[in-house]
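> Quick one, structure for this:
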Amino acid sequence: MLNAEPLKGRHALVTGAGSGIGAAIARTLAQGGANVTLAGRRRAPLEELASDIGANCFVLQGFDVTEPDAITTGLAAARGTFGPISILVNNAGEAPSAPFEKTSAEMWNHVLSVDLTGVFNVTQATLADLKAHSDGARIINIASTAGLTGYAYVSAYCAAKHGVIGLTRALALELAKKGVTVNAVCPGFTDTPIIQHSIGTIMQKTGRSHADALAELTKSNPQGRLVQPQEVADAVLWLASPSAASVTGQAIAVSGGEVMAG
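Model prediction:
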């Protein structure tokens, strides 16, 4: 019989929890029994999500993954509410697009700072908690199919997500005997506010209809659709559960067959 609350009593920290994939992950981990810290920069969406989830969550606004002081302060508040962290989901990220020749050093540095160094910052700050957890701690990095292949016009994002997968694999080996598993989930194009913004940009720049712009983004997906945030969240729930204790160092594509990771 499956355990309806496989994460009962665990403390999960989800960065970038305010919307899209992060919100779906936070909601799903809470449904799995975890106490969830909702970390993000903006209070309003976090408060709205907390109202939806209920009592077993804590709102941590002003949590900027690029600012070590903000991370330290935030983690102290989270631990004061739910105790040490045993599940870390590094989800915060940004994906601005530009041709490589128009990608400024500022854009490049910002994307790597948020999408890659942010994972480093938060993971290092929570590592003592994770290593001390005696019942299988988890680090789950939300990467992207962009970390497994290349996409035009998002060179900084591709570089950062490839870095996240490399970091995932290195940490998995370092922490294997500590009882900590480290995995990456790699969504394809997912139905989030970021993708809806991208569709709007395509429509504005090309004059295409919404249907045609959507078709442009889904043409590489053999299923011919956008991935749903809940599908990504369900993969995270499994990786966080006791059932995935022997799964580590993996980059799991949730992409309708667009990318088949070997």
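
> hey, let's count contacts and neighbours off CA atoms from now on
Will do.

> Endpoint to endpoint, stretch 245-257 covers what distance?
Terminal residues of stretch 245-257 lie 25 Å apart, using C-alpha to C-alpha, to the nearest Å.

> do stretch 107-125 as well
First-to-last residue span, stretch 107-125, C-alpha to C-alpha: 25 Å.

> To check against the first, give me the structure of this:
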Amino acid sequence: MSGLPHSPHALVTGGGRGIGRAIASELGRAGATVTVLGRHRGMLDDAVATGAAHFAAVADVADQPALDAAIAEAAARQPIDILIANAGTAESAPFAKSDAALFRRMMDVNFMGVVHAIQAVLPGMKGRPYGRIVAVASTAGLKGYAYVSAYSAAKHAVVGLVRSLALELAATRVTVNAVCPGFTDTELVAGSIDTIMAKTGRSRAQAIAEFARHNPQGRLVTPAEVADTVLWLCGEGASAITGQAIAVAGGEV
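This next block holds a predicted model:
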């Protein structure tokens, strides 16, 4: 596996914690200059202070003007070669109780946040000798899960965007791919585990097992496993890999 070109600039949305932070750390170890972007200044500053990233930018990916401004500031420091569109959120509800506002929230962050970030970086990236766009989708973008129809719809949209945009950019040096983690050991899943415990009275081990049962390996995926896949897609040796949605899910898909 060939590595990254010399000192590319990587922007990681949702980079303050979980999968995003793991990706930022992995790209930094591989030689990238890394800017993490997110809503919570404290988490981002901690990522910089602990060496997981070099710079931080504060913006909500659902707020296009704020995101555009933050990305422009990051690109002025160094042109952006790698975009990891990782920011996301999840809410669960039966479809009958999933109102239009819930669908809009899921689409605004999980899908339009990806669209906004790509639109902000792509004009400059297309003029560079190398470019990588990786969206962190989900196995929910490849299959369905009960009680998360809005989230699943948004992640399916991300996969469709990746496949279409990859074709548009196939004649350039920019590749566009998605990674689709299964249930991963992150703060987001931890919150869902707490909800299951509160609503059902199950133990933490039982609640974790509810998620792990989807994975044929019988466990949660680790953020490091997702980050390693992203690093490979960003390497020069993956220049022929584009338009793909790669499941990191222990064989679930």
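
> TM-score for these two?
The TM-score (TM-score structural alignment, normalised by the length of structure 2) is 0.97; 253 aligned residues with a C-alpha RMSD of 1.2 Å.

> Now do the contacts for residue 168 of structure 2.
Residues near residue 168 of structure 2 by C-alpha atoms under 8 Å, 6 or more residues apart in numbering: none.

> can you do 10 Å?
Neighbour list for residue 168 of structure 2: 162, 174, 176 [criterion: C-alpha atoms under 10 Å, 6 or more residues apart in numbering].

> Ok, residue 125 of structure 2 next?
Applying C-alpha under 10 Å, 6+ apart to residue 125 of structure 2 gives the contacts 79, 80, 81, 82, 83, 118, 131, 132, 133, 172, 173, 174.

> These in strands, which ones?
Among these, the ones falling in strands (DSSP state E) are 82, 83, 131, 132, 133, 174.

> doesn't residue 76 of structure 2 fall inside a strand?
No. Counting by DSSP: H, G, I helix; E, B strand; the rest coil, residue 76 of structure 2 is not part of a strand but helix.

> Look up how far residue 233 of structure 1 lies from the aligned residue in structure 1 for it.
Aligning on TM-score structural alignment places residue 76 of structure 2 opposite residue 80 in structure 1. Using C-alpha to C-alpha, residue 80 of structure 1 is found at 26 Å from residue 233 of structure 1.

> which one of the two has more residues nearby?
residue 233 (21 against 10; other C-alpha atoms under 10 Å).

> need the helices for the stretch 151-253 of structure 2, in chain order.
Along the stretch 151-253 of structure 2, counting by DSSP state H, counting those that start in this stretch, helices occupy 187-200, 204-212, 223-234.

> Show me which of those helices has the highest average neighbour count.
Among the helices of the stretch 151-253 of structure 2, the stretch with the highest mean neighbour count (mean count of other C-alpha atoms under 10 Å) is helix 223-234, at a mean of 20.

> so where is it in structure 1?
Here helix 223-234 of structure 2 aligns to structure 1 at residues 229-240, judged by TM-score structural alignment.

> want to throw the contacts of residue 168 of structure 2 into JSON lines with distance to residue 58 of structure 2 and neighbour count?
Putting the contacts of residue 168 of structure 2 into JSON lines (distance: C-alpha to C-alpha, whole Å; neighbours: other C-alpha atoms under 10 Å) gives the following:
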{"residue": "162", "distance to residue 58 of structure 2": "25", "neighbour count": "25"}
{"residue": "174", "distance to residue 58 of structure 2": "26", "neighbour count": "23"}
{"residue": "176", "distance to residue 58 of structure 2": "24", "neighbour count": "29"}
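
> Save these as CSV, and put in distance to residue 168 of structure 2 too.
Output for the contacts of residue 168 of structure 2, formatted as CSV (distance: C-alpha to C-alpha, whole Å):
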residue, distance to residue 168 of structure 2
162, 10
174, 10
176, 10
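
> The aligned partner of residue 109 of structure 1 in structure 2: how many residues sit nearby?
By TM-score structural alignment, residue 109 of structure 1 lines up with residue 104 in structure 2. Neighbour count for residue 104 of structure 2, taken as other C-alpha under 10 Å: 16.

> what's the answer for the one 5 residues further on, then?
The burial metric for residue 109 of structure 2, expressed as a neighbour count using other C-alpha under 10 Å, is 22.

> Can you say which helix or strand has it in it?
Taking DSSP states H and E as the definition, residue 109 of structure 2 sits inside helix 100-110.

> mean shift between that helix and structure 1?
Average distance, helix 100-110 of structure 2 versus aligned residues of structure 1 after superposition (mean C-alpha distance after the TM-score superposition for structure 1): 0.7 Å.

> what about that helix, distance to the chain center?
16 Å (C-alpha atoms, centre = their mean, to the nearest Å).

> Work out which residue lies at the spatial centre of structure 1.
The centroid of structure 1 falls nearest to residue 91 when counting by C-alpha atoms, centre = their mean (2.3 Å).

> Can you give me the separation between the aligned partner of it in structure 2 and residue 21 of structure 2?
Counting by TM-score structural alignment, residue 91 of structure 1 lines up with residue 86 in structure 2. Residue 86 of structure 2 sits at a distance of 10 Å from residue 21 of structure 2 (criterion: C-alpha to C-alpha).
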